[in-house]
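Engineer: how would this look folded up:
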Amino acid sequence: MSSSSSPPRGRRPRIDRARTLRTALDLLDRSGLDALTMRRLADAMDVQAGALYRYYATKQDLLMAMAEHMVGGVAEAAAATGDTVWSERLVALARALRAALLAHRDGARVFAGTHATGAHTLGFAETVVGVLRKAGFSDDDAARTLFTVANFTVGHTLEEQAALSAHGAEPSSPDVLRAAVTPRDHPHLHATLSALTDTDFDQLFEFGLNLLVDGLRARHRPV
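Structural biologist: Purely as a prediction, here's the structure:
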């Protein structure tokens, strides 16, 4: 006798946008972006592949929804720090975005390949631009800083996740660099090889973020 919780024989599992999105994120975390296809997603949900297109017309639509989901709560997480100084709030927003992308395997690749305009993504952008405009930055500088912060954060996280996903299957980037750099041909690189091959991604991110903020402080001309 079948369990009372089992679906009636022959009935397909329930499918909707929310379940499709959750399953796609689970599949991403287990197998990575390259393995995420609409067919594999349909198999994981035990449905026909065509059923998915009722909710996501293309894979790009699905990736956009995944990217939007990933950054949910980023602006709120940064606000929870209680920082009131513009530079500290900007740093908190960048850190929160990085953490959100790191929370999912290949999260930065998913986010970088989409142009989401949902409430979460626009909320993050609105918060960044608002922080800067209220601090006295011009509208143009505030908008361009949004792109700079987002591009730096996503780009850094792309490299970080790529390094973390190698799992020792191939020589690591630091090992490759050490083997390629010689004192005779690359004296400056050789002198800085310790820093160039450092895999402390937290430290590297904070250094770049501080450089960005220092440059903004130098440019800051409150009106």
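Engineer: from here on, contacts and neighbour counts on C-alpha atoms
Structural biologist: Will do.
Engineer: helices along the chain, start to end?
Structural biologist: With DSSP state H as the criterion, the chain has helices at 17-31, 38-45, 49-52, 59-70, 74-79, 86-102, 107-112, 119-134, 139-164, 173-180, 187-191, 193-196, 201-219.
Engineer: for the comparison step, fold the sequence that follows:
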Amino acid sequence: MTVPDDDAGPSRPTPIPRRTPLNRERVLRAAVVFADRSGIEALSMRSLAQQLGVVPMALYKHVANKEELLDGMVEVVVGAIDPPTRGAHWKAAVRQRILAARQSLAHHCWACQVIQSRTHASPVVLEYMDSLMGIFLAGGVSAELTHHAMHALGTRMWGFTQEVFPTPEPPADPEARSAMFAQAAAQYPHIVEIATIASRDDGSPAGGGCDEQFEFEFALDVLLNGVERLHRLGWTRPGPGSRSPSG
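Structural biologist: Modelled structure (predicted):
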């Protein structure tokens, strides 16, 4: 017979694990993970609250509404962009910074759409833009030329560009594809000539289909090389009736 141990006292209840408290950073990072997994269209305050295991009202203590949530998600993505290498030439440093932005956004396919939808820039976004301008200025590029270079870069500073018109995929059936190109060639011969370059198997970077990374870096280099040339020429903005910037 087992004698109860009177000294042991009453048994204590098993402690309930404490839930990690919410804060703004946790909410934003959870939203980024949600958008990465389910798409930005599926993101709502309610769906995010379900992922975090809280009621929707708990989120409003940290973000006022969905627009502020989206602003914060952009902050998280932009804040993760690697800084440029110290001491690099200004052109190489700008190039590296923009390609780092492209790499960061590549992990978040929704980010381009959200960045373009923002109506104001948050401090993190402004800091990124300020850093790019600072690289130009530190390299001796004038404030005036830097101003125009930032305009020329446009969305490319974030690592993405927009096509002017969407290009539909050609039919998979060889006969239908051939008929489509034949008809298009009769109407738009130059477009077809350029478009079919990408399908030539000649070992060029465009062979076998457009390489988006190559096209992005090509355009970026064209812009930066142009800015460097104008900088070396001591370019200033021409007045009315003056020659073009390339003159």
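Engineer: Provide the TM-score value for the superposition.
Structural biologist: For this chain pair, the superposition-based TM-score is 0.77 by TM-score structural alignment, normalised by the length of the first structure; 202 aligned residues with a Cα RMSD of 2.9 Å.
Engineer: how about the helices of the first structure in a markdown table, adding distance to Ser6 of the first structure?
Structural biologist: As requested, the helices of the first structure are arranged in a markdown table below (distance: least, Cα to Cα, whole Å):
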| stretch | distance to Ser6 of the first structure |
| --- | --- |
| helix 17-31 | 18 |
| helix 38-45 | 15 |
| helix 49-52 | 21 |
| helix 59-70 | 29 |
| helix 74-79 | 38 |
| helix 86-102 | 35 |
| helix 107-112 | 34 |
| helix 119-134 | 36 |
| helix 139-164 | 39 |
| helix 173-180 | 49 |
| helix 187-191 | 63 |
| helix 193-196 | 56 |
| helix 201-219 | 46 |
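Engineer: could I get the ones you listed as CSV with mean neighbour count?
Structural biologist: Formatted as CSV, those follow (neighbours: other Cα atoms under 10 Å):
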stretch, mean neighbour count
helix 17-31, 17
helix 38-45, 17
helix 49-52, 15
helix 59-70, 20
helix 74-79, 20
helix 86-102, 21
helix 107-112, 22
helix 119-134, 19
helix 139-164, 17
helix 173-180, 13
helix 187-191, 14
helix 193-196, 13
helix 201-219, 14
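Engineer: out of those, which gets nearest to Ser5 of the first structure?
Structural biologist: Nearest to Ser5 of the first structure among the helices of the first structure is helix 38-45 (17.2 Å), distances taken as Cα to Cα.
Engineer: check how far the closest one sits from its aligned residues in the second structure, on average.
Structural biologist: Compared with the second structure after fitting, helix 38-45 of the first structure has a mean deviation of 1.2 Å; criterion: mean Cα distance after the TM-score superposition for the first structure.
Engineer: how much does that helix deviate in direction from helix 17-31?
Structural biologist: 100 degrees (axes from the mean of the first three to the mean of the last three Cα atoms, to 10 degrees).
Engineer: residue range for helix 38-45 of the first structure in the second structure?
Structural biologist: Per TM-score structural alignment, the counterpart of helix 38-45 of the first structure in the second structure is residues 45-52.
Engineer: Gln229 of the second structure -> the first structure?
Structural biologist: Slight slip there: residue 229 of the second structure is Arg, not Gln. Applying TM-score structural alignment, one finds that Arg229 of the second structure aligns to Ala218 in the first structure.
Engineer: distance check, its match against Val91 of the first structure.
Structural biologist: For Ala218 of the first structure, the distance to Val91 of the first structure equals 16 Å [Cα to Cα, to the nearest Å].
Engineer: cool, Thr127 of the first structure as well?
Structural biologist: Thr127 of the first structure sits at a distance of 12 Å from Val91 of the first structure (criterion: Cα to Cα).
Engineer: my guess is Arg109 of the first structure meets Leu158, correct?
Structural biologist: Yes: the pair Arg109 of the first structure / Leu158 is scored as a contact, 6.2 Å apart, by Cα atoms under 8 Å.
Engineer: quick one: closest of the helices of the first structure to Ser4 of the first structure.
Structural biologist: Using Cα to Cα, the nearest of the helices of the first structure to Ser4 of the first structure is helix 38-45, at 20.4 Å.
Engineer: from the chain's centroid, how far away is that closest one?
Structural biologist: Using Cα atoms, centre = their mean, to the nearest Å, the mean C-alpha position of helix 38-45 of the first structure is found 23 Å from that of the whole chain.
Engineer: residues contacting the residue nearest the centre of the second structure?
Structural biologist: Geometric centre of the second structure, nearest residue: Leu105, 3.6 Å, by Cα atoms, centre = their mean. Shown in contact with Leu105 of the second structure (Cα atoms under 8 Å, 6 or more residues apart in numbering): Val77, Ala111, Cys112, Trp158, Gly159.
Engineer: that one matches what in the first structure?
Structural biologist: Matched by TM-score structural alignment, Leu105 of the second structure corresponds to Leu101 in the first structure.
Engineer: how close does that match get to Val85 of the first structure?
Structural biologist: 25 Å.
Engineer: what does Ala96 of the first structure give?
Structural biologist: Distance from Ala96 of the first structure to Val85 of the first structure, counting by Cα to Cα: 17 Å.
Engineer: and Asp46 of the first structure, by the same measure?
Structural biologist: According to Cα to Cα, Asp46 of the first structure and Val85 of the first structure sit 51 Å apart.
Engineer: who's in contact with Ile98 of the second structure?
Structural biologist: Residues near Ile98 of the second structure by Cα under 8 Å, 6+ apart: Arg156, Met157, Trp158, Gly159.
Engineer: switch to 7 Å and redo it
Structural biologist: Met157, Trp158, Gly159 (Cα atoms under 7 Å, 6 or more residues apart in numbering).
Engineer: shared with the first structure, which of the residues you listed?
Structural biologist: Shared with the first structure under both residues aligned by TM-score structural alignment, their matches' Cα atoms under 7 Å, the contacts from the contacts of Ile98 of the second structure are Met157.
Engineer: returning to what we had before: the helices of the first structure: which one's closest to Ser3 of the first structure?
Structural biologist: Closest among the helices of the first structure, using Cα to Cα: helix 38-45, at 20.0 Å.
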